[in-house]
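S.K.: After the sequence you'll find the predicted model.
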Amino acid sequence: MSLGQDGPPTRTRMPEGHGGHSGGSGGGRRSQPRRALVTVVSIIVLLIAALAFANRGQHRTDGGGTDTGTGTTAGTSSSADSGSAKDGAATSTAPSGGKPATGKADGIPAGYTHDAPGAQSAAANYAVALGSADMFNTDRRHQIVAAIHDPSVTAKLQGSLDQAYSGEALKRLGLQPDGTAPAGLTFVSRTVPVGTKVTTNAADTMTVQVWCTDLIGLAGTGSTKPVTSDWFTVTEKLVWLSGDWKIQSSSQTAGPAPVSSDGQAATADEIAGAVRDFGGFTYAR
């Protein structure tokens, strides 16, 4: 996603095979449902942040990889990221060694350092929260959005997401009207950051890109919506407010996706067990 600094429409990643990312193996096939939702929830509001990752599903529709216009310049990175990835410099991915966060807000890591590594840690953890299965539960979604966004954009964003996480979007994912999985199945929605990059760096405003892969679908015997994976890049514009980084606006683009492996796919029950038994992480630069 790309962020708009002048307040262009932002795209939120919504439920259902939503927000598909073309590119990579099977990308076109999965790209329809997700992107359709992105269009539904496009919000034309000044600097509104809509990072809703639920738009990851088996099909992503609507050109969900369009750039909303950022005015940022890739490669204008902080000293912590001074190594240019294009030069293959190790420093571009070297860890900062700092603690990612000092506390939590509604279960999400909070209390980041007021610098580029802190902004990257925040962006990665926010991507995880917005791509989680919790976003399909109304009360939990409201908590997540309020905890990590600029308060000035939260109210309108909440309403847009309530509309997006309902009706046909949930049906296409095989979920019940309340966002839960049918009996005997496990709903999987998990975003995994692979790397981060600062593209604009100012004292109280930073634009961070988060390269991610994800899992989404229904795991379990008899599932007609098997768990699939995809690759995408989220761009978040963060602002420093009340001693922490908050999302002011965000967007998403497809890829870069690696060539798929020849590994044997796990059974539905194995996937359900893995999601149940393997917990997530707190990410840090």
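M.R.: That came in fine, so what should we check first? Numbers count the residues shown, from 1 in each chain.
S.K.: C-alpha only now, for contacts and for neighbours.
M.R.: Noted.
S.K.: just the strands in the stretch 51-200 of the chain please.
M.R.: Ranges of strands within the stretch 51-200 of the chain are 103-105, 108-110, 186-201, based on DSSP state E, counting those that start in this stretch.
S.K.: gap between T196 and T282?
M.R.: T196 sits 14 Å away from T282, going by C-alpha to C-alpha, to the nearest Å.
S.K.: now, of the strands of the stretch 51-200 of the chain, which is deepest in the fold?
M.R.: Sort the strands of the stretch 51-200 of the chain by mean neighbour count, taking mean count of other C-alpha atoms under 10 Å, and strand 186-201 sits at the top with a mean of 22.
S.K.: and here's the other structure:
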Amino acid sequence: MSPGDERNDGLFGGSGETRTRLPEGEGGGDDVYGVPRRSTRSGRTSSRGLVTVVGVVVLLLAAIAFANRGDGEDDTASADPKKPTTTSTSPTGKKPVDGKTAGIPSGFPRDEQGAQSAASNYAVSLVSADILKPTRRVEIVRSLFIADKVSELESTFNKTYSKEFLGKIGLNEKGEPAPGQTYVSRTVPVGTKTTSYSKDAATVEVWCTGAFGTAGEDTTNPVSNDWFTLTLKLRWADDDWKVESFRSKDGPAPVNGDNKISTADEIAKAIHEYGGFTYAR
């Protein structure tokens, strides 16, 4: 797929979608992205009645959980021995790292949980508004990727995020939106899974959601939600986990909720007022 094709070049999703994509982290491929697509709300199968029922169930579960908190004693012994007391998706409770490099969390432990934490934080940076800004992009690439990939990726990113490409999504050559508009690319990791691990290398899948688009008057790319999975191959280098390559796929995506859509001003205000997080497995 060629970078000049507006529909099928790996920079845009098909079927009228407006996803912009990162250049392939392995030097070629067909499903790696930067800013995910604008999802459509057509074909929704949910109903307000269903949402109401689900809301009631959630409240009931919350009430039951609160009532069962007890006095803090460990109730593991009284649990049904046939049922698991923990799952592979439970958070570990380990604290996030304290260090940062170029504003990105760094200094992750050399273990499987450290690799998952690193992948989560790296996904946030790779699918961010900053990746479209030339100066900031250099810092991100040099911070996240192993040294022997940096030069190649800097060139590929710069060609992909050209002045012409940025103009198509309403940004100038510095990756900035028009006055009065706010470009949004806020990624939130939902969960992680290690598919391979050794002391020197790991492959981690990061299931993500987020808000993507442009908030402001006369925008042709309104902010909407998306779900995707980013797979990162990591290598231990320079006393930290570094990205060797990456790829993506759509979903898993739940049924769209029956949420009241916020105004562009409300979205822009939230982006400026609510900060992000340092993620830990």
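M.R.: The structure has been received and is ready for your questions. Quantities reported herein were computed from a predicted structural model and do not represent experimental measurements.
S.K.: Spatially central residue in the first structure, please.
M.R.: A127 (3.8 Å; C-alpha atoms, centre = their mean).
S.K.: what's the distance between it and H149 of the first structure?
M.R.: Counting by C-alpha to C-alpha, the gap from A127 of the first structure to H149 of the first structure is 12 Å.
S.K.: What's Y165 of the first structure aligned with over in the second structure?
M.R.: By TM-score structural alignment, Y165 of the first structure lines up with Y161 in the second structure.
S.K.: residue contacts, that match?
M.R.: L132 (C-alpha atoms under 8 Å, 6 or more residues apart in numbering).
S.K.: And it, how far from I140 of the second structure?
M.R.: Distance check for Y161 of the second structure against I140 of the second structure: by C-alpha to C-alpha, it reads 14 Å.
S.K.: One more: G13 of the second structure?
M.R.: According to C-alpha to C-alpha, G13 of the second structure stands 24 Å off from I140 of the second structure.
S.K.: Repeat that for D239 of the second structure.
M.R.: Noted for D239 of the second structure: a distance of 17 Å to I140 of the second structure, by C-alpha to C-alpha.
S.K.: neighbour count winner among these two?
M.R.: More crowded of D239 of the second structure and I140, by other C-alpha atoms under 10 Å: I140, with 21 against 11.
S.K.: For the alignment partner in the first structure of that one, give me its contacts.
M.R.: Mapped onto the first structure by TM-score structural alignment, I140 of the second structure lines up with I144. Applying C-alpha under 8 Å, 6+ apart, we find I144 of the first structure in contact with D106, I108, A129, L130, M135.
S.K.: and the fourth one, what pairs with it in the second structure?
M.R.: With TM-score structural alignment as the criterion, the equivalent of L130 of the first structure in the second structure is L126.
S.K.: Quick one: residues contacting the nearest residue to its match once chain neighbours are set aside.
M.R.: Ranked by C-alpha to C-alpha, 6 or more residues apart in numbering and with sequence neighbours excluded, the top spatial neighbour of L126 of the second structure is G34, at 6.4 Å. Shown in contact with G34 of the second structure (C-alpha under 8 Å, 6+ apart): R19, T20, R21, L22, P23, L126, V127, S128, I131.
S.K.: P179 of the second structure versus the second one, what's the distance?
M.R.: This points to T20 of the second structure. Counting by C-alpha to C-alpha, the gap from T20 of the second structure to P179 of the second structure is 22 Å.
S.K.: Looking at the two, which one has more neighbours?
M.R.: More neighbours surround T20 than the other of T20 of the second structure and P179, with 23 against 7 (other C-alpha under 10 Å).
S.K.: residues in contact with that one?
M.R.: G10, L11, F12, G13, Y33, G34, V35, P36, R37.
S.K.: how near is it to E273 of the second structure?
M.R.: 25 Å.
S.K.: give me the element the alignment partner in the second structure of W231 of the first structure is part of.
M.R.: Residue correspondence to the second structure (TM-score structural alignment): W231 of the first structure is matched to W227. For W227 of the second structure, the host element (DSSP states H and E) is strand 224-237.
S.K.: now the angle from that strand to strand 182-197?
M.R.: 50 degrees (axes from the mean of the first three to the mean of the last three C-alpha atoms, to 10 degrees).
S.K.: Centre of the chain to strand 224-237 of the second structure, how far?
M.R.: Centroid separation between strand 224-237 of the second structure and its chain, computed with C-alpha atoms, centre = their mean, to the nearest Å, is 7 Å.
S.K.: Check stretch 181-191 of the second structure too.
M.R.: Distance, centroid of stretch 181-191 of the second structure to centroid of chain: 7 Å (C-alpha atoms, centre = their mean).
S.K.: same deal with stretch 17-35 of the second structure?
M.R.: With C-alpha atoms, centre = their mean, you get 13 Å for stretch 17-35 of the second structure.
S.K.: what's the answer for stretch 157-176 of the first structure, then?
M.R.: From the chain centre to the centre of stretch 157-176 of the first structure is a distance of 16 Å (C-alpha atoms, centre = their mean).
S.K.: Same check on stretch 96-104 of the second structure?
M.R.: On C-alpha atoms, centre = their mean, the centre of stretch 96-104 of the second structure falls 17 Å from that of its chain.
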